[in-house]
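Asks: Pasted the sequence and its predicted model underneath.
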Amino acid sequence: MTATAPSDVRPGPHGTEQDDSAALAGFGYRQELHRSMGRYASFAAGFSFISVLTTVFQFFAFGFSFGGAAFFWTWPAVLVGQLLVAACFAELAARYPLSGAIYQWSTRLSTPGFGWFAGWIMVIGQVVVVAAAALALQVVLPAIWSGFQLVGGDPAPTTPTGAANAAVLAVVLLALTTGVNLLDNRVMSAVNRIGVTAEIIGAALIVVLLLTHSERGAGVTLHTGGQGGAIGALLVGSFTAAYVLIGFDSAGELSEETHAPRRTAPRTILLALASAGALGGLLLLGGILAAPSLTDGRLATEGLSYVLTSSLGDGVGKALLADVVVAIAVATLAIQTAGSRMLFSMARDGVLPFSSRLAKVSPRTGMPAAPSLAVGIAAAALGLLNLASPEAFLAIGTTCIAMLYLAYAMVTGPMLVRRLRGDWDRSAAEPDETGRPLFSLGRWGLPINIVALAYGLFMTVNLAWPRASVYDPSGGHWYFQWFTVLFLIVSVGLGAVWRWRNTRRVHAATPAQPLPELAQPSTTP
């Protein structure tokens, strides 16, 4: 179905499911996805995508190896920048409660073509994030039991045997998460809620135990001790925080499955990021303070898994690592769900290859099966790149966050243009489902938007910069050094070729008709 510009349809003061469906109809869409998620489920969607246990355990060693203990300070810096982006997204979630959030928001703020590329970059980035999250199992499973090292040899993810085993474990996990995504959105939501609850409890327990087993004072975080100069080391060390603190927009991705989304999604977007940011920062600090040694090299290669098993003992440490495994599985599920909703949202507008198949929703389950399968299969294929070389792990991880940061900037950029034109805040007084004003940044909107865009562009360049010491430390693999840049160019290039060919095909079929795309946004958001 082709969407229209948003109308003035708003749900009534009680925010019933019929009201939510009527509001969705105002955007030109039928209610096909089952609307069964409440506030906690919406929060869980954003929190599980961020998944502090998954990503902090996955990238702690990398951040420490480059920035030393001082890489801790990159965390609050990135968190503040991302909170500014999340604040902009919260405004958009209130005004456009639609699946495929980044694509829908960018399209309605700018042009159909620009929005299409934002969605295209975002969905590819999400697929890569799914692969990277599944590969994180290698960081914890062999540390729990050596039998999980199915390939044999060194389990470190940076070794050939560790990288190969990571690919095997990732494919198994992706098969499981794809199965859950095909069942029912209530099953998916229940698994997500249970997993997030376990992750929050586990993360809080790990923080308490690490801080009570401190070996040194917090002053150690003032010393880099990493590779290269202090500034360069911290720029690379910020990759850890940059990779962790993404995906908070997932609460907006699932708006069409959430009750009273105009009221719920803006708050759960901010809450998911803020709570994950606080927990993640404490995990970093606790790991640095409780590590048996900062100089024996193990913290820079084994990360937090080494700290838990060394400081807390094998029994307690492995029990907590089991909770990390749950977090990794739930994160993979949540990210795959978000990616499938993006594919579905674009496909129902007829702007993707195989749109008719990708846009189908099962009336029984309320799930778009084809997008879930597509994301799972594509992520598994990317995970198998780890068989080629250990450097693929870092290349995949950095590529996905660079693409997501770029997609975010393709929303905050047009949003800033709308603010500067003076046609953004006119709808601030419109009510949400409870009859209260929509979430709004008010007079702080312009400065927050400016800094959010500048921060997003800076981090995109920082992540994609082809540093040989980061992406090809052993030398001889120039394609890994340039992997992120090349992947972006190829992704955008393939998208441009498909759009050009599709445009020609449509014009040839109906030369007197314009290409059926999303209508331009109205002057009043």
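Replies: Received the coordinates, thanks.
Asks: Could you use CA atoms for every contact and neighbour count after this?
Replies: Will do.
Asks: so residue 262 is in which element?
Replies: helix 261-290 (DSSP states H and E).
Asks: Counting by contacts, list what that helix packs against.
Replies: For helix 261-290, the contact count by 3 or more CA pairs under 8 Å, 6 or more residues apart in numbering; DSSP states H and E identifies helix 39-50, helix 52-67, helix 74-95, helix 185-212, helix 250-253, helix 304-311 as packing neighbours.
Asks: neighbouring contacts of the fifth one?
Replies: Right, helix 250-253. Helix 250-253 is touched from outside by 42-46, 49, 93, 97-101, 265-266, 268-269, 338, 341-342, with contacts defined as CA atoms under 8 Å, 6 or more residues apart in numbering.
Asks: Drop anything exposed from the residues you listed.
Replies: When the contacts of helix 250-253 are checked for burial by 16 or more other CA atoms under 10 Å, the buried set is 42-46, 49, 93, 97-101, 265-266, 268-269, 338, 341-342.
Asks: ok, now which ones touch residue 484?
Replies: 395, 396, 398, 399, 402, 464, 466.
Asks: Give the closest residue to the fourth one in space, chain neighbours not counted.
Replies: Read it as residue 399. residue 484 (4.7 Å; CA to CA, 6 or more residues apart in numbering).
Asks: Roughly how far does that neighbour sit from residue 101?
Replies: To residue 101, residue 484 is 24 Å away according to CA to CA, to the nearest Å.
Asks: Pull up the distance across stretch 31-42, start to finish.
Replies: The separation between the terminal residues of stretch 31-42, taken as CA to CA, is 18 Å.
Asks: List the buried residues in that stretch.
Replies: Neighbour-count burial for stretch 31-42, counted by 16+ other CA under 10 Å, picks out 31, 32, 33, 34, 35, 37, 38, 39, 41, 42.
Asks: Next: stretch 135-146.
Replies: Neighbour-count burial for stretch 135-146, with 16+ other CA under 10 Å as criterion, is recorded at 135, 136, 137, 138, 139, 140, 141, 142, 143, 144.
Asks: try this one next to it:
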Amino acid sequence: MTATEPDGPPPEPRPDGAHDDDSLTELGYRPELERTLGNFHTFAAGISYISLLTGTFQLFYFGVAHGGPAYWWSWPMVFTGQLMVALCFAELAGRYPVAGSVYNWSKLLGGPHVGWLGGWMMMTASMVSPAAVALAYQVTLEQVSAWFQVIGDGSTGTERAANAVLLGSVLVLFTTLVNGFGVKLMARINSAGVAIELIATVVLILLLAANITRGPSVALDTLGRGQGESLGYLGAFLTASLASAYVSLASAYVMYGFDTASSLGEESLDPGRNAPRAILRALVASFALGGLILLFFAYLMVTLPMLVRRLRSQWRPAEGRFSLGRLGLTVNALAVLWGTAMTVNLAWPRAQVYNATGPQHWYLRWGAVLFVGAIALGGFTSYWFVQRARTGVLAEHAAATAP
């Protein structure tokens, strides 16, 4: 053997997705799902969950009512904070592109206790958010056509509420059936819808720009909001900028759900590379388009354990995939600070948010704390007394162990 000859035969190229399958094996799962979704499919999944036009138009009134047109500045603020979280998620998606992203990531980083609680809270948010959006269609569809007012004529609050439940139930049933037929049909319908939404958004921006009636100074107009409050306009601004899991509020609610792109990792082509890009693209697109329109939760269970891992030098991103490098610790710390600040801002017992009309009740003001606390306590109680011994991977889904 000469010095130029190799020591053995060159390694055979691994099939597509083999590296991503290795990451599933590391989590204890056997790869079972078919990888069929491409780049736009995963990007569209994140965009559709963020629901740009839905959130912008349904919640615009809330931001303006509490902060005036100047509340627009909460949009870049929320984007910056959510970007810190998205960067952490992108790094995780590059190494572990797995279904049930938040649950599996929190379980890997924080252990089974944190994983169960993170998954429980994410499941609750995933049930509440679509239902709330579906109910809110009553506000829009009735303005499109009176035909959508099926129950009564909408002259009373009871009729409008009942009609909203009916319309929302039909929408939830339809989307459930679509998902039941498989990911391919869902991806086609979702991608077509997102493409239409993006085109419509750009057209809307151009139409709004062509019919501008106010100058740029309108973005500095507070309409006198915050007068008489202890925090002045800062209090009004923070109220206007509220957030992700609470479906009656503004900016950050729109930029929530970008982890969906990674949840489809086991069904995507080359997810270790595509999922991080899809997460960031979905967030950036929503920021840019939604911000132009305006101008013209559970995540802590992932970012906090991830920060602890970084501080203990126990976190290593996947080689050759998306990595924050030396900025990882700083970005991760900012993501935790942002998540904590927004949690406090969301749960703050404001009368104008949780008890806007009289009579005043303390349990309504503290509704967010009481509701989330009850859900968390119920989930952890169920885990501790019932599910704690069942947290392992089911045998039929477990990865094969080496001899």
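Replies: Arrived safely. Note that the coordinates shown come from a computational prediction; the quantities given were computed from them, not determined experimentally.
Asks: Give me the TM-score for these two chains.
Replies: Scored by TM-score structural alignment, normalised by the length of structure 2, the superposition of the two chains gives a TM-score of 0.86; 369 aligned residues with a CA RMSD of 2.0 Å.
Asks: Just send the buried residues of stretch 31-42 of structure 1 back as a markdown table, with distance to residue 22 of structure 1 too.
Replies: As requested, these are arranged in a markdown table below (distance: CA to CA, whole Å):
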| residue | distance to residue 22 of structure 1 |
| --- | --- |
| 31 | 9 |
| 32 | 12 |
| 33 | 14 |
| 34 | 14 |
| 35 | 13 |
| 37 | 17 |
| 38 | 18 |
| 39 | 20 |
| 41 | 22 |
| 42 | 20 |
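Asks: Out of these, flag the one nearest to residue 491 of structure 1.
Replies: Top of the list for closeness to residue 491 of structure 1, among the buried residues of stretch 31-42 of structure 1 and by CA to CA, is residue 33 at 28.7 Å.
Asks: how much space between that closest one and residue 239 of structure 1?
Replies: Spatial separation of residue 33 of structure 1 from residue 239 of structure 1 under the definition CA to CA is 35 Å.
Asks: try residue 504 of structure 1
Replies: Taken as CA to CA, the span from residue 504 of structure 1 to residue 239 of structure 1 is 41 Å.
Asks: And for residue 202 of structure 1?
Replies: With distances defined as CA to CA, the gap from residue 202 of structure 1 to residue 239 of structure 1 amounts to 24 Å.
Asks: More neighbours: which of those two?
Replies: In terms of neighbours (other CA atoms under 10 Å), residue 239 is the more surrounded of residue 202 of structure 1 and residue 239; the figures are 26 against 21.
Asks: residue contacts, the more buried one?
Replies: By CA under 8 Å, 6+ apart, residue 239 of structure 1 lies in contact with 63, 398, 463.
Asks: 10 Å instead?
Replies: Contacts for residue 239 of structure 1 were tallied using CA atoms under 10 Å, 6 or more residues apart in numbering; they are 59-60, 62-63, 66, 71, 74-75, 78, 397-398, 401-402, 459, 462-463.
Asks: who wins for most neighbours among those?
Replies: Taking other CA under 10 Å as the neighbour criterion, residue 71 ranks highest of these with 31 neighbours.
Asks: Wait, that one touches residue 238, no?
Replies: Yes - shown here, residue 71 of structure 1 and residue 238 form a contact pair, counting by CA atoms under 10 Å, at 6.8 Å.
Asks: Show me the common contact partners of these two, please.
Replies: Both residue 71 of structure 1 and residue 238 are contacted by 63, 64, under the criterion CA under 10 Å, 6+ apart.
Asks: Could you check which helix or strand contains residue 363 of structure 2?
Replies: Following DSSP H and E, one finds residue 363 of structure 2 within helix 362-365.
Asks: What residues of that helix count as buried?
Replies: With the criterion 16+ other CA under 10 Å, helix 362-365 of structure 2 contains buried residues 364, 365.
Asks: Run through who's touching it.
Replies: 347-356, 369-371.
Asks: can I get the residues you listed in CSV with secondary structure and distance to residue 270 of structure 2?
Replies: Below are the contacts of helix 362-365 of structure 2 laid out as CSV (DSSP: H, G, I helix; E, B strand; the rest coil; distance: CA to CA, whole Å):
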residue, secondary structure, distance to residue 270 of structure 2
347, helix, 39
348, coil, 42
349, coil, 45
350, coil, 46
351, helix, 48
352, helix, 47
353, helix, 44
354, helix, 44
355, coil, 48
356, coil, 48
369, helix, 40
370, helix, 42
371, helix, 39
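Asks: Could I have the PyMOL command that selects the buried members from the residues you listed?
Replies: Here the buried members of these are turned into a PyMOL selection, burial being counted by 16+ other CA under 10 Å:
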select buried, resi 347+348+349+350+351+353+354+355+369
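Asks: quick one: which of the contacts of helix 362-365 of structure 2 is nearest residue 267 of structure 2?
Replies: Looking at those and their distance to residue 267 of structure 2, the nearest is residue 371, at 34.0 Å (CA to CA).
Asks: which one in structure 1 is aligned with that closest one?
Replies: Taking TM-score structural alignment, residue 371 of structure 2 has residue 487 as its aligned residue in structure 1.
Asks: Could you measure from the closest residue to residue 90 of structure 2 other than its chain neighbours over to residue 317 of structure 2?
Replies: Nearest-residue entry for residue 90 of structure 2: residue 276, 4.0 Å, with adjacent residues in sequence omitted and distances by CA to CA, 6+ apart. The gap separating residue 276 of structure 2 from residue 317 of structure 2 is 12 Å, by CA to CA.
Asks: pull the longest helix from structure 2.
Replies: helix 112-144 (DSSP state H).
Asks: Aligned to residue 295 of structure 2, what sits in structure 1?
Replies: Pairing criterion TM-score structural alignment: the partner of residue 295 of structure 2 within structure 1 is identified as residue 285.
Asks: Is there a neighbour count for that match? I'd like the number.
Replies: A count of neighbours around residue 285 of structure 1, defined by other CA under 10 Å, yields 21.
Asks: Need the nearest residue in space to it, chain neighbours excluded.
Replies: Nearest non-adjacent residue to residue 285 of structure 1, counting by CA to CA, 6+ apart: residue 72, 6.7 Å away.
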